[in-house]
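1. pasting a predicted model and its sequence here:
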Amino acid sequence: MYQAPVQAALPSPAHFAAVSALIKSVFHVPAVAVALHGAPANADGGVYRSFLEIPLIKDHETIGTLRILDTSERAFNERDCQLLEGFAKLVVDQVELWSEASRDGLTGAMTRRAFSESLRKSFASRQRTRSKASLILFDLDHFKRVNDTWGHAAGDAVLKAVSRTVLREMRVEDSFGRVGGEEFAVLVSNAGATTAGDVAERMRRAIESTVVEGYAHIKVTASFGVAEASDAVLDVEDWSDRADAQLYAAKEDGRNRVAIAPMAKPLTPVN
């Protein structure tokens, strides 16, 4: 099975909604799937009898595929291939523009704005589908001491090393963002607090073992807060506040640990 290189962040399926709608109308097909290496395809579920697939190529490297699907038996011709290749170039341009606008230049993580957008969409999707989702917030322990003692170049090296470590430990369906100077967030899709806690603990141990290139003498640890988007969570701000409260608790309890928010019960309406 092909294992793609880890990517810091990937556009959500909603990012391709407009071009997908255009492709559907041009080819008269019910479904279009955009699959980027490191993320699943975004097509709706269904039974399809025929498809045409074109690779998405950027800088002579394949970064994913664009596929049109039909529920009927259908033979695609050379003109269809050429037309879909044109759309594939448009998708690649969208990916590149999204990457430039949505990735933090130092760490490769999603920017605060891009991550917040993903968080809002995930919360809205959970409300519709009743699926699970969890949020991890973490920051680096005593990071100011690193900058004050060894300088900002050392601080930047630490941030980059930690980001690479986290990306290696992440599941491909999850999102990673830099939401503050030394504060990061991970959106754990289709998972409750227990699974997210396991993910956070794995990241915590990996960060603790990270060797910072050029600054091997600097030891890095991080504190984590985890909260599941349960029915008791009112909105995205409430969800973030719950994870942040656990992050604060982890620091108060000695740092370099994971704290998980207890599952709260939904408020019962008063008659």
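-> Thanks, I have it.
2. alpha carbons only for contacts and neighbour counts from here, please
-> Noted.
3. ranges for the strands of the stretch 151-271 of the chain?
-> Assignment of strands within the stretch 151-271 of the chain using DSSP state E, counting those that start in this stretch yields the ranges 175-178, 183-189, 222-228, 258-260.
4. redo these as JSON lines? Include mean neighbour count and distance to R145.
-> Supplementary listing: those in JSON lines, determined by neighbours: other Cα atoms under 10 Å; distance: least, Cα to Cα, whole Å:
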{"stretch": "strand 175-178", "mean neighbour count": "27", "distance to R145": "20"}
{"stretch": "strand 183-189", "mean neighbour count": "24", "distance to R145": "15"}
{"stretch": "strand 222-228", "mean neighbour count": "29", "distance to R145": "14"}
{"stretch": "strand 258-260", "mean neighbour count": "25", "distance to R145": "22"}
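5. against that first model, consider the following:
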Amino acid sequence: MPIAPLIATTTATTRRSGLGFAKRTYLPRIVGLAIGSLCVLAAIFPLHPPFAVWLLLAFNGFVWPHIAYQWSIRSDKPFATEIRNLLIDALMGGAWVAAMGFNALPAVVILSMMSMNNIASGGLPLFFKGLAAQIIGAVLTSAVLGFPFYPQTTPQQLYLCLPMIFIYPTFLGFVTYRTAKHLAEKKRELLRISMRDGLTGLYNRRHWEHLLHNEFDGCQRYGRKATLILMDIDHFKTINDTFGHALGDEALIVLAEELLLGLRVVDIVGRYGGDEFGAVLPNTSAEQASQALKRIQESLNVIAFREAPELRLHISAGIAEYQQGMRGYQDWLKAADGALYRAKNNGRNRQELAIPQP
């Protein structure tokens, strides 16, 4: 893949991740700063601050969250911008603590809630950066105001801090839970994609071979028996050329469904590649596997395609029972593949048993 498209793809993915981060912090910022303003209001009201301070409090509590969000989503690097916004929040938090004269309860509530938010957003590194920003904001504001110090908390101030103490942690916990649930779903989806074929839903070749390898090791270690089947659709290229690739895809899906219906839940079915499929049948002899496959072939014979009523789906298959002399699962695959090759050479729409190696 050329370097430029790869860089562009990576940049786009990084930006999407940053946008998701900005969206996740948007609502907590709105709620946190709005109810945090009550704490600040309760603490600075007895100090009779100038009107400009009230305007700044209103701006910080109710306007800044929306500006921060727009700043992030319009940025080329939304994640970095949102981290900067969080540090601005911390800086302003420290400034309000100083403006309140270091009133004990409101100060502790605001600083602890911001610290909790920073840990949830960026772990300890962001926590320590935020703590430094809070200290800087508090020191600068305190110096401007002449180092006021009114640590006493009145009952009214305590009551107005209660919403912040209860509501914000609850809300942040809900957002964190929802994010964790979303990430768990994404992880499950990625795991499914890494294991499954996108068209048929069967195991893809890489994962199917991994399971085949495990079954081979179990047979070798514990003396179990198992049978491997490799099969493909007869004249699949002709089906594609004559009826189109859409019908070819439908044929693959039909075969996958019949394999799942005709085999047991414990049997390991995968798409080996193209129109070739594989099935591992634990605790099954070659004769038993052959009988199961015959039932599947009979079911395929009666399936009619709406777009091609005359088409009948036939498969050729090679069946190889595990043999103690096999050195690795590749030998097992080779035996089944050789039997499949003979099935196709002998007229197709048939199955052949692998020839046991001496």
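-> Received the coordinates, thanks. All values derive from a computational prediction rather than experimental measurement.
6. thinking again about what came up before, who wins for proximity to M203 of structure 1 among the strands of the stretch 151-271 of structure 1?
-> Each of the strands of the stretch 151-271 of structure 1 has some distance to M203 of structure 1 by Cα to Cα; the shortest is strand 222-228, at 9.0 Å.
7. give me the helices and strands touching that closest one, please.
-> Of the remaining helices and strands, those touching strand 222-228 of structure 1 by 3 or more Cα pairs under 8 Å, 6 or more residues apart in numbering; DSSP states H and E are strand 133-140, helix 193-208, helix 236-252, strand 258-260.
8. secondary structure element for the spatially most central residue of structure 2, which one?
-> Taking Cα atoms, centre = their mean, the centroid of structure 2 lies closest to K186, which sits 2.0 Å from it. Using DSSP states H and E, K186 of structure 2 sits in helix 155-195.
9. how far off strand 268-273 does that helix point, in degrees?
-> On the basis of axes from the mean of the first three to the mean of the last three Cα atoms, to 10 degrees, helix 155-195 of structure 2 is oriented at 70 degrees to strand 268-273.
10. buried residues in the helix or strand just after helix 155-195 of structure 2?
-> The element immediately downstream of helix 155-195 of structure 2 (helix or strand, assigned by DSSP H and E) is helix 205-222. Applying a neighbour-count criterion of 16 or more other Cα atoms under 10 Å, one finds 205-209, 211-213, 215-216, 219-220 buried in helix 205-222 of structure 2.
11. show me which of these is closest to R312 of structure 2.
-> Relative to R312 of structure 2, the closest of those is R205; by Cα to Cα it sits at 26.1 Å.
12. corresponding residue for the closest one in structure 1?
-> Under the alignment defined by TM-score structural alignment, R205 of structure 2 is paired with R112 of structure 1.
13. from S230 of structure 1, how far off is its match?
-> Taking Cα to Cα, to the nearest Å as the measure, R112 of structure 1 and S230 of structure 1 are separated by 23 Å.
14. ok, now F176 of structure 1?
-> Looking at F176 of structure 1 against S230 of structure 1, where the rule is Cα to Cα, the gap reads 21 Å.
15. just tell me what F143 of structure 1 corresponds to in structure 2.
-> F143 of structure 1 maps onto F236 in structure 2, with residues paired by TM-score structural alignment.
16. so what's A259 of structure 1 up against?
-> Taking Cα atoms under 8 Å, 6 or more residues apart in numbering, we find A259 of structure 1 in contact with 197, 224-226, 246-247, 249-250.
17. among these, which two are most distant?
-> Across the contacts of A259 of structure 1, no pair lies farther apart than G197 and A249, at 14.5 Å, counting by Cα to Cα.
18. pick out whichever of these two has more residues nearby.
-> It is G197, of G197 of structure 1 and A249, that has more neighbours when counted by other Cα atoms under 10 Å, with 25 against 20.
19. so what's the equivalent of the more buried one over in structure 2 closest to, chain neighbours aside?
-> Using TM-score structural alignment to pair residues, one finds that G197 of structure 1 aligns to S290 in structure 2. Distances taken as Cα to Cα, 6 or more residues apart in numbering place I319 nearest to S290 of structure 2, at 7.3 Å, with adjacent residues excluded.
20. list the residues that contact the aligned partner of the one you found in structure 1.
-> Per TM-score structural alignment, the equivalent position to I319 of structure 2 in structure 1 is V226. Contacts for V226 of structure 1 (Cα under 8 Å, 6+ apart) come out as 134-137, 193, 196-197, 200, 242-244, 246-247, 258-261.
21. if we use 6 Å, what do you get?
-> 135-136, 243, 260 (Cα atoms under 6 Å, 6 or more residues apart in numbering).
22. and E82 of structure 2, by the same measure?
-> Counted by Cα under 6 Å, 6+ apart, E82 of structure 2 has contacts 22, 72.
23. so how far is S37 of structure 2 from it?
-> 21 Å.
24. do G94 of structure 2 as well
-> 13 Å.
25. more neighbours, these two?
-> Between G94 of structure 2 and S37, counted using other Cα under 10 Å, G94 has the larger neighbour count: 30 against 21.
26. could you measure from that one over to P5 of structure 2?
-> Distance from G94 of structure 2 to P5 of structure 2, counting by Cα to Cα: 44 Å.
27. structure 2: matching residues for the helix or strand containing S25 of structure 1?
-> Under the criterion of DSSP H and E, S25 of structure 1 resides in helix 17-27. Following TM-score structural alignment, the aligned partner range for helix 17-27 of structure 1 in structure 2 is empty.
28. contacts for that helix?
-> Applying Cα under 6 Å, 6+ apart, the set of residues contacting helix 17-27 of structure 1 from outside is V32.
29. now swap in stretch 252-262 of structure 2 and tell me
-> Taking Cα under 6 Å, 6+ apart as the criterion, the residues outside stretch 252-262 of structure 2 that touch it are 200, 296.
30. same thing but at 8 Å, please
-> With Cα under 8 Å, 6+ apart as the test, stretch 252-262 of structure 2 has contacts from 199-200, 202, 269, 275, 292-293, 295-296, 299-300.
31. and what of stretch 83-95 of structure 1?
-> Under the criterion Cα under 8 Å, 6+ apart, external residues in contact with stretch 83-95 of structure 1 comprise 11, 16, 19, 23, 54-58, 66.
32. sort out for me which of those are in strands.
-> Among those, the members falling in strands (DSSP state E) are 54-58, 66.
33. now those residues in TSV, with distance to V186 of structure 1?
-> Formatted as TSV, these follow (distance: Cα to Cα, whole Å):
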residue	distance to V186 of structure 1
I54	31
P55	29
L56	27
I57	28
K58	27
L66	27
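34. can you go through the residues you listed and name the buried ones?
-> Under a neighbour-count criterion of 16+ other Cα under 10 Å, the subset of these counted as buried comprises 54-57, 66.
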